[in-house]
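Participant: using only what follows, build the 3D model:
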Amino acid sequence: MSRRSGRLGIVAATAVALVFGTSLLSPAGPAGARPADPPQLSREGRWLVDQHGRIVLVHGQNLVWKHDPYVPPDSPEGFTATDAEWLAEHGFNGARIGTLWAGVTPDAPGQVDEDYLDDWQRVVDLLADQGIWMQFDFHQDMWHETYGGEGVPDWAAERPAPFDLHPPIKLSFPATYITPELATVYDRFWANEDGVQDGWASAWGAVAKRWGDQPYSMGYDLINEPWAGREWLACPITGCASSYRNEFQPAYERATAAIRRSDPDGIVWYESQLLANQVPNSRFGPVDDGQVGYSWHSYCPFGYLDSQGLPVGVGGCRDYDDTHHRKALEQAETMGATNLMSEFGATDNTELLAIDTAAADDHFTSWMHWAYKHWDDPTTADGRQGMFADDADLSSVKAEKLRTLVRTYPQATAGTPVDLSFDPESGAFRYTYEPATGIEEPTEIYVSPLHYPDGPDIDVAGGRVVGTADHHRILVQATGTEPVTVTID
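Facilitator: Okay, here's the model as predicted:
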């Protein structure tokens, strides 16, 4: 069956609703949500699935406030209800939020700062009200402010001997990682010296206790970009195989055990070491947990060189991205996990962003762009990040960047994805999926309001458009068991 917008019937109404941002069939929230079924994402095979069993693709933004008090303020330059609405309106249905260890237990291990969690709860509630999936992230970069970074509490940042006999070396990001002192600090953490790792795991237990039942949770990203310590020189060659086996994975299992005491079902995300951002050779083994995810970052080396002013071009990132996505899928399969590209971008280079997002479409990869706002980020190699020229003014959005990242895409599929493509220049979209029997809720496709100035032309083969939902979504149902193909121009 095929129908097009602009003709009589419900598809014509759909086009009108998309143009004017109205909702015809769903007054608020995701279509078909049942109040008795709290919306959370879980893992089934390689996929993220919602409470209805639909396969979910996440296009999200990182929200990490790296300065004390480690939570964005309730102000225009921080995060307000207007920001949450802006994200949903532009199709960003996910957020990786920096609920930092430094904020959770700032004074001593096990002493939880409930006020800090309350401050984040304000943001969490705003995101949940818009149906935005949230990944809780213990973000850290270069461990602590002592080394020019952030993330861990002061009590976990005692300087090791003999380095404490002289002032700490503080280089620009990411150079401090390779200093002997910081390498030693990470080695001490992996060895659980002075019980610091126990304190980290305990803090994760507190986060799970607070947000284990949180609507729109998609789980816990255990540590951002871990560093292998003094073994780092071997990582580009061996993939830090011994570090994964003897340090990372045992630590992640300890944190998972703390989380599971409060949340038996939330996804626990294992993140690969920092250098895997450029050389995709993560080495996690099988994980004895049914709800685990592989969190990975993609920062093409050509993109980094471009950000430093070297005119090398980013065309080589196409092969890099394809390899990175394939390796991520292989790593997730080894682990028994789903996977998420939880960082990419950190640049205004729209050619690179287009390459990154097209590769994600090719592999049905969910992603979190770095970053929503710049927020005076102290640890970045490229200051040209964030969606806005002025964090306090949403009208200062970088238009070309927005048009590249705002994509027509399936947010929830009542079946299995087969093929997906979107052209950010023309808006041409094509999506094919195999419908699943037994799922009553429709497939939801976000239709970018930026790419169809005269309204979208929608063609559905093997199904039909049955209505719209808020934030520019169309609802599609299969009319049989044959594949459904949705084409939008």
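Participant: please make it C-alpha for all contacts and neighbour counts, starting now.
Facilitator: Fine.
Participant: now do the strands in the stretch 151-300 of the chain.
Facilitator: Secondary structure of the stretch 151-300 of the chain by DSSP state E, counting those that start in this stretch: the strands cover 217-221, 268-271, 292-298.
Participant: got a markdown table for those strands, with distance to residue 63 too?
Facilitator: As requested, the strands of the stretch 151-300 of the chain are exported to a markdown table (distance: least, CA to CA, whole Å):
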| stretch | distance to residue 63 |
| --- | --- |
| strand 217-221 | 13 |
| strand 268-271 | 17 |
| strand 292-298 | 15 |
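Participant: could you also give me the structure for this next sequence, so I can compare it with the first?
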Amino acid sequence: MEIRTEKNRFVDAYGRTLMLRGVNLAGSSKVPYPHGATYVKEGFFDHRNVSFIGRPFPLEEAREHFQRLKTWGFTFLRFLITWEAVEHAGPGIYDEAYLEYLHEVLRIAAEFDIQVFIDPHQDVWSRFTGGDGAPGWTLEMVGFDLTRLHETGAAIVHAVHGDPFPRMIWPTNAHKLAAATMYALFFAGKDLAPLTTIEGESAQEFLQRHYIAAIRKVANTLKDLPNVVGFDTMNEPAKGYIGVKDLNHCCGRPRLGDFPTPLQAMVLASGLPQEVHIWDIDLRGNRPVGKRLLNPQGVRLWKEGFEDIWRQNGVWDIGADGKPRIIRPHHFYEKDGHILDFNQDYYRPFANRFAREIRKEMPDAIIFIETEPSSPAPRWEPDDAQNIVYAPHWYDGFTLILKEYNPWISVDFFSGKFVFGKKAIQRSFRQQLHRYVEEARERLNGCPVFIGEVGIPFDLSRKRAYRTGDYSAQIQAMDRSLRALEENLLSYTIWNYSPDNDHAHGDQWNDEDLSIFSRDDQKNPADIHSGGRALEAILRPYPIATAGEPISLAFDIRTKVLEFIFKPDPSLAAPTELYVPQYQYPRGFLVEAPHARIESIPEAQKVKVWVTQPLDTFRLRILPI
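Facilitator: So this is what the prediction gives:
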């Protein structure tokens, strides 16, 4: 199936409006294979000698998983790779064996008519700063000693911290020294750290050049595969210290656990112990609950021959009284009187550079752009890259952070304010997602919107479902998120499908557990649905391709009734096609569609609809028998 963009729509070769459904494949692709899970300490720092061959799964398992995804109606995947997977051995040294493996995996996907776009994934910079993405050598080349990041409070790292790893604490790394510094260097090193160079060039140029070259190498490898339609620029690109107004105060949310201010973080890295606030989050909000002395042994983070990057660049220093002092309090906030805007000043030029380089290999590649979660899109100018898609992420924040589902309480993903009541929550979810549609129209020249990540944790209420087998809370939580997406007629990829998810360590990364499939739930391998989780909410009928303009879509998981209204386009000869999962209709279904010719194809789980009379709007319903 051809996928291209046309104004604010995805369309196929017939001009039909496409509604894309898929998953992120896979959460565990963030870590090496086979023993790279974040809780594993052995060999963790041997970062140049790793392999990602086997992520998302060994080749011999590929057809099993692609067949399952196809059966579940997921024919468009956000396919995860990492910069580390491609270039872990050193700058300019590419893992050719991994690239060959990657090509073969996606070639097999094409056998199932599964389309993909490549997501160069990162979270809080790298595995060594508590996330994933960049190779370890990127940190070493600017002076970080990877073995001391955790001890000096520059990052919280699962492999070093050990189990139990605190709930959803990893995002705090975006505001700790290591990741916040690397983001500032990568996006704005020329402005903010002009004295910091790597092999004779600015840290910004060195890092961006190598990152983009690595992903261009991937594009070169995959350019002969017609099912690879495009590339994301970078997963959740973060601003780090860019935009921080006052280095004496905490920045960013959520704040959990030990949370030094930026100045404290810089001082800690220089070997000076600091008493920092400990933060927590609950129904009373995100607040400090105590204090703790960090780095009591006075360990110095920087390698021999390196000094603190920000002290070197004149941001702070040690005064005559032996105490740290700020020299440039607004260093990250303004430059020459200009208030720094991360998305506009730094992400936008990077995204354009990325698009130009990728299109040297794949001229028609769709470029998916995104910003930090809950951060507005940049303003796109006429000379900026065309054929783009706005691909932000959205989550039910209350359920995600607290790992609890409450049908009566939620949180606005953007404002952080509580929302009470079932109807108010559904309305809030719908409005939050519509905000992205408005942003695309106002700031991105009306490009299509695609929700790159949406999902819920399955280890709710201290993994109660794993003990009881009752996934009703997960089903309800997933359903209200997916209903809000349908109300906005949005395409999406669910986070995520991890083939090696288990009940002990979830998606094998920082104890996240959002996979819609788990081997530990697979009681009958002969049943393609076995191992699926919350499928009652996830396997929803939907219009794959509409011969016209979709107007409204709603699916009720209790009654199994789908209602779809669209404005037919009489110039299109191809039918409207819908995915109708047998999982939801085991005894069959009825299609109510007056003034239409209907063809049902059970083996493909599809229904084709030809509107036979000129109509302004066409309504169809699918009901269980």
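Participant: from residue 144 of structure 1, how far off is residue 301 of structure 1?
Facilitator: Distance, residue 301 of structure 1 to residue 144 of structure 1, using CA to CA, to the nearest Å: 26 Å.
Participant: between these two, which one's more packed in?
Facilitator: The neighbour count for residue 301 of structure 1 versus residue 144, taken as other CA atoms under 10 Å, is higher for residue 144 (19 against 16).
Participant: show me what that one lines up with in structure 2.
Facilitator: Superposed on structure 2 with TM-score structural alignment, residue 144 of structure 1 falls opposite residue 126.
Participant: quick one: contacts for the residue nearest to its match when sequence neighbours are not counted?
Facilitator: Closest residue to residue 126 of structure 2 apart from its sequence neighbours, by CA to CA, 6 or more residues apart in numbering: residue 132 at 3.9 Å. Residue 132 of structure 2 sits next to 30-31, 82, 121-126 when contact means CA atoms under 8 Å, 6 or more residues apart in numbering.
Participant: quick check, nearest of these to residue 106 of structure 2?
Facilitator: Of all the contacts of residue 132 of structure 2, residue 106 of structure 2 sits closest to residue 82, with 15.6 Å by CA to CA.
Participant: quick one: contacts for that closest one?
Facilitator: By CA under 8 Å, 6+ apart, the residues touching residue 82 of structure 2 are 29-30, 119-122, 132-134.
Participant: which position in structure 1 aligns with it?
Facilitator: Per TM-score structural alignment, residue 82 of structure 2 is aligned with residue 100.
Participant: excluding its backbone neighbours, what's nearest its match?
Facilitator: Spatial nearest neighbour of residue 100 of structure 1, chain neighbours left out: residue 138 (4.7 Å); criterion: CA to CA, 6+ apart.
Participant: the one you found: neighbour count?
Facilitator: For residue 138 of structure 1, the neighbour count with other CA under 10 Å is 26.
Participant: separation between it and residue 408 of structure 1?
Facilitator: Using CA to CA, residue 138 of structure 1 is found at 30 Å from residue 408 of structure 1.
Participant: again, but for residue 235 of structure 1
Facilitator: 38 Å.
Participant: more neighbours: which of these two?
Facilitator: A count of neighbours by other CA under 10 Å puts residue 408 above the other of residue 235 of structure 1 and residue 408, at 27 against 21.
Participant: verify the contact between the more buried one and residue 426 for me.
Facilitator: No - under the criterion of CA atoms under 8 Å, residue 408 of structure 1 makes no contact with residue 426, lying 11.2 Å away.
Participant: count the residues that sit near residue 428 of structure 2.
Facilitator: The number of residues packed around residue 428 of structure 2, counting by other CA under 10 Å, is 19.
Participant: where does it land in three-state SS?
Facilitator: Assigned by DSSP: H, G, I helix; E, B strand; the rest coil, the conformation of residue 428 of structure 2 is helix.
Participant: what about residue 465 of structure 1, helix or strand, and which?
Facilitator: Assessed by DSSP states H and E, residue 465 of structure 1 sits inside strand 463-469.
Participant: please name the nearest non-neighbouring residue to residue 142 of structure 1.
Facilitator: Taking CA to CA, 6+ apart, and ignoring the residues beside it in sequence, residue 142 of structure 1 has residue 149 as its nearest neighbour in space, at 4.7 Å.
Participant: state the number of residues packed around that neighbour.
Facilitator: By the measure other CA under 10 Å, the count of residues near residue 149 of structure 1 is 24.
Participant: looks to me like residue 482 of structure 2 is in a helix.
Facilitator: Yes - counting by three-state DSSP, residue 482 of structure 2 is located in a helix.
Participant: quick one: what's aligned to it in structure 1?
Facilitator: In structure 1, the residue paired with residue 482 of structure 2 is residue 357, using TM-score structural alignment.
Participant: dump the contacts of residue 132 of structure 2 to CSV, plus secondary structure.
Facilitator: Below are the contacts of residue 132 of structure 2 laid out as CSV (three-state DSSP):
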residue, secondary structure
30, helix
31, coil
82, coil
121, coil
122, coil
123, strand
124, coil
125, coil
126, coil
